[in-house]
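Student: Predicted model and sequence below, questions to follow.
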Amino acid sequence: MAQRAGLALRRKMAALLGLRSSARLLPLLGAPRSLHVTPGNPSARVAVVLSGCGVYDGTEIHEASAILVHLSRAGAEVKMFAPDIPQMHVVDHSKGQPSQESRNVLVESARLARGDITALSQLSAQDYDAVIFPGGFGAAKNLSSFAVDGESCSVHSEVERILQDFNKAKKPIGLCCIAPVLAAKVIPGVEVTVGQEEEQGGKWPYAGTSKAIQGMGGKHSAKEVHEVHVDKTHKVVTTPAFMGQAPLHRIFDGIGAMVSSVIKLTGK
């Protein structure tokens, strides 16, 4: 039944697009794979690690999109990765409540990557100049157990390997929103920001995260959403993004500053 429904949908889409055969639809949808590759010599090769698709159980979509736009503007060549694992859970975003279904992090992340995505196990620091992690609760649920365990959390083994390898190779690491907790757990003494350290009347609802970062041995620097913190020693660049309540364009600007700082640290 599901196959018949899927075939009917493809035929309907093909008809809407003016295609005679639904078999021609997949090549059409797959065509923009070069979207994240700049013609000529790229300024830098950057890996972007996703954690699903959707703020409450995966990657924050606005953050991922902003990162990709700023990387494109910088002339970078981008490849996206995600772990091939089940999500911690699936959240019905219209209700803000968990549902009973199960989903795969790699499969869901492929939605953001327009299908051009690779299993995280294939990411090697020697092939890229930098790595960037968008936020969203997926970073705290799928890439780590921070959402459940706080400062006592564990980090997914592949994520830990990647952070350690880029750090040892002295290649820059960018993280935004809640994702800086990953670096705080894996890189001893790293300096990061997740925004302000007090809630300020609800403007910074996740301000307590700064104390967890310090509990994990990291150092926290208070910043606004349009600002970044650059740890020059560890080459780690962070920005608060949706950890604070702010207009979308200011969050976009902060992510742009993070991307720009990461590219600058590559030396390209």
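Tutor: Arrived safely.

Student: going forward, measure contacts between C-alpha atoms and count neighbours the same way
Tutor: Will do.

Student: Does residue 42 touch residue 73 like I think?
Tutor: No: in this structure, residue 42 is not within contact of residue 73 by CA atoms under 8 Å, at 10.9 Å.

Student: could you pull out the helices for the stretch 101-250 of the chain?
Tutor: Counting by DSSP state H, counting those that start in this stretch, the stretch 101-250 of the chain has these helices, from start to end: 105-112, 138-141, 146-149, 157-168, 180-186, 209-215, 248-266.

Student: And the closest residue to residue 93 other than its chain neighbours, how far from residue 178?
Tutor: Spatially, and ignoring its direct neighbours in sequence, residue 93 is nearest to residue 56 (7.1 Å; CA to CA, 6 or more residues apart in numbering). Counting by CA to CA, to the nearest Å, the gap from residue 56 to residue 178 is 12 Å.

Student: quick one, which of these two is more surrounded?
Tutor: residue 178 (28 against 21; other CA atoms under 10 Å).

Student: What's the local residue count around the nearest residue to that one once chain neighbours are set aside?
Tutor: Of all residues not flanking residue 178 in the chain, residue 135 sits nearest, at 5.3 Å (CA to CA, 6+ apart). By the criterion of other CA under 10 Å, residue 135 has 29 neighbours.

Student: give the contact list for residue 164.
Tutor: Counting by CA atoms under 8 Å, 6 or more residues apart in numbering, residue 164 touches 186, 187.

Student: Residue 70 - that's part of a helix, no?
Tutor: Yes: per DSSP: H, G, I helix; E, B strand; the rest coil, residue 70 lies within a helix segment.

Student: more neighbours, residue 42 and residue 73?
Tutor: Using other CA under 10 Å as the criterion, residue 42 and residue 73 rank with residue 42 on top: 16 against 12.

Student: Tell me the secondary structure of the more buried one, please.
Tutor: coil.

Student: Report the contact partners of it.
Tutor: Here residue 42 is in contact with 75, 76, 77 (CA under 8 Å, 6+ apart).

Student: And the strands in this protein, which stretches?
Tutor: Per DSSP state E, the chain carries strands over the ranges 45-49, 77-82, 91-92, 97-98, 117-119, 130-133, 173-176, 191-192, 219-220, 229-231, 236-239.

Student: Take this one as well and set it beside the first:
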Amino acid sequence: MKRIGVLLSGCGVMDGSEINEAVLTLLAIDLAGAEAVCLAPDIPQHHVINHITGREMEEKRNVLVESARIARGEIHDLATIDTLDLDALILPGGYGAAKNLSDYAYKGSEMEVLPAVADAIRNFYTAGKPLGFICISPVIAARVLGSEQVEVTIGNDTTNAEAIEKFGATHVNCKVSNIHTSKEGKVLSTPAYMLGPTIGEVAKGIEKLVNAVVALA
């Protein structure tokens, strides 16, 4: 059975993984006859947001511990990724990708990616293993693999597209229900909640991405 890594960044769209995107990814992997293996970095969460008010809260959380909520406790520290025998890696979106896995939310085109995340992406790319990026996470792909001239999509937002192009990658407009496969490497992406508007439309794109990743693995 193919083993597909799902790299999470917390729990909740405003400060972690977008829960719908993460769960839809896990569901699609299972329906495709593959095994989902959840991972997250064991690091402090950048901050905690009240998802009712949108305001920052005075508390501290851990990305790995929060991600375990989505994974029902079945999760691995990203530091152990080389021991997990994974065939592919998928990154759901949510602001956690831009706050915990990288600092894109604060630095934009001057962003840096968490070294362990960047290393994992480069290693999968070099090994010819598929990489899937959902929602805002394609900016991470662009930052890490821009020199490889990969193509990604975040839908049709010009600001994020400009940042992607600045990294050396190419942005391709895409509908929420579709995916884009890069001509360079096995790099796939879908807009998801960068466009929305409904969970049903988001699910179509994620299912296509997962099925393509599993087929390439």
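Tutor: Perfect, thanks for sending it. No experiment lies behind these values; they were computed from the predicted model shown.

Student: okay if I get the strands of the first structure as CSV plus mean neighbour count and distance to residue 161 of the first structure?
Tutor: Output for the strands of the first structure, formatted as CSV (neighbours: other CA atoms under 10 Å; distance: least, CA to CA, whole Å):
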stretch, mean neighbour count, distance to residue 161 of the first structure
strand 45-49, 24, 13
strand 77-82, 23, 13
strand 91-92, 16, 28
strand 97-98, 12, 30
strand 117-119, 19, 14
strand 130-133, 25, 12
strand 173-176, 30, 13
strand 191-192, 28, 19
strand 219-220, 21, 21
strand 229-231, 21, 20
strand 236-239, 31, 16
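
Student: Any idea which of the ones you listed gets closest to residue 5 of the first structure?
Tutor: Nearest to residue 5 of the first structure among the strands of the first structure is strand 91-92; the distance by CA to CA comes to 22.5 Å.

Student: so where in the second structure does the closest one end up aligned?
Tutor: Aligned using TM-score structural alignment, strand 91-92 of the first structure spans residues 49-50 in the second structure.

Student: Pull up the gap between the aligned residue in the first structure for residue 134 of the second structure and residue 166 of the first structure, please.
Tutor: Using TM-score structural alignment, the partner of residue 134 of the second structure in the first structure is residue 176. Here the criterion is CA to CA. By it, residue 176 of the first structure lies 17 Å from residue 166 of the first structure.

Student: go on, residue 145 of the first structure?
Tutor: Residue 145 of the first structure sits 21 Å away from residue 166 of the first structure, taking CA to CA as the criterion.

Student: Contact partners for the counterpart of residue 260 of the first structure in the second structure?
Tutor: For residue 260 of the first structure, the aligned residue in the second structure is residue 211 (criterion: TM-score structural alignment). Counting by CA under 8 Å, 6+ apart, residue 211 of the second structure touches 28, 29, 32.

Student: Would you enumerate the residues in contact with the residue of the second structure most remote from its centre?
Tutor: The centre of the second structure is farthest from one residue, residue 58, which by CA atoms, centre = their mean lies 26.7 Å away. Applying CA under 8 Å, 6+ apart, we find residue 58 of the second structure in contact with residue 48.

Student: for residue 63 of the second structure, same thing?
Tutor: Contacts for residue 63 of the second structure were tallied using CA under 8 Å, 6+ apart; they are 9, 10, 11, 16, 40, 41, 42, 43, 44, 45, 100.

Student: Enumerate every residue touching the residue nearest to it when sequence neighbours are not counted.
Tutor: Excluding the flanking residues, the one nearest residue 63 of the second structure by CA to CA, 6+ apart is residue 10, at 4.7 Å. Applying CA under 8 Å, 6+ apart to residue 10 of the second structure gives the contacts 16, 17, 40, 45, 62, 63, 64, 65, 66, 67, 96.

Student: With distance to residue 4 of the second structure added, can I get these in CSV?
Tutor: What follows is these, written out as CSV (distance: CA to CA, whole Å):
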residue, distance to residue 4 of the second structure
16, 20
17, 17
40, 14
45, 24
62, 23
63, 20
64, 18
65, 20
66, 20
67, 16
96, 20
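
Student: Distance of residue 13 of the second structure relative to residue 123 of the second structure?
Tutor: As judged by CA to CA, residue 13 of the second structure and residue 123 of the second structure stand 27 Å apart.

Student: Give me the more crowded residue out of those two.
Tutor: Using other CA under 10 Å, the more surrounded residue of residue 13 of the second structure and residue 123 is residue 13, with 20 against 13.

Student: From residue 6 of the first structure, how far out is the aligned residue in the first structure for that one?
Tutor: In the first structure, residue 13 of the second structure lines up with residue 55, judged by TM-score structural alignment. Distance of residue 55 of the first structure to residue 6 of the first structure, computed by CA to CA: 27 Å.

Student: thought residue 30 of the first structure was touching residue 115?
Tutor: Yes: in this structure residue 30 of the first structure lies within contact range of residue 115 using CA under 8 Å: 7.3 Å.

Student: So for these two, which residue has more residues nearby?
Tutor: Taking neighbours as other CA under 10 Å, residue 30 of the first structure and residue 115 compare with residue 115 leading, 17 against 12.

Student: Tell me the spacing between the aligned partner of the more buried one in the second structure and residue 213 of the second structure.
Tutor: Using TM-score structural alignment as the criterion, the counterpart of residue 115 of the first structure in the second structure is residue 73. Distance of residue 73 of the second structure to residue 213 of the second structure, computed by CA to CA: 24 Å.

Student: what do you get for residue 44 of the second structure?
Tutor: Distance of residue 44 of the second structure to residue 213 of the second structure, computed by CA to CA: 30 Å.

Student: ok, these two, which is more surrounded?
Tutor: residue 213 (26 against 14).

Student: Give me the distance between the match of residue 134 of the second structure and residue 230 of the first structure.
Tutor: Residue 176 of the first structure is 12 Å from residue 230 of the first structure, by CA to CA.

Student: list the residues that contact both of those two?
Tutor: Common neighbours of residue 176 of the first structure and residue 230 (CA under 8 Å, 6+ apart) are residue 238.

Student: separation between the residue positioned nearest the centre of the second structure and residue 68 of the second structure?
Tutor: Among the residues of the second structure, the one closest to the centroid is residue 91, at 2.2 Å (CA atoms, centre = their mean). For residue 91 of the second structure, the distance to residue 68 of the second structure equals 15 Å [CA to CA].

Student: All set, thanks.
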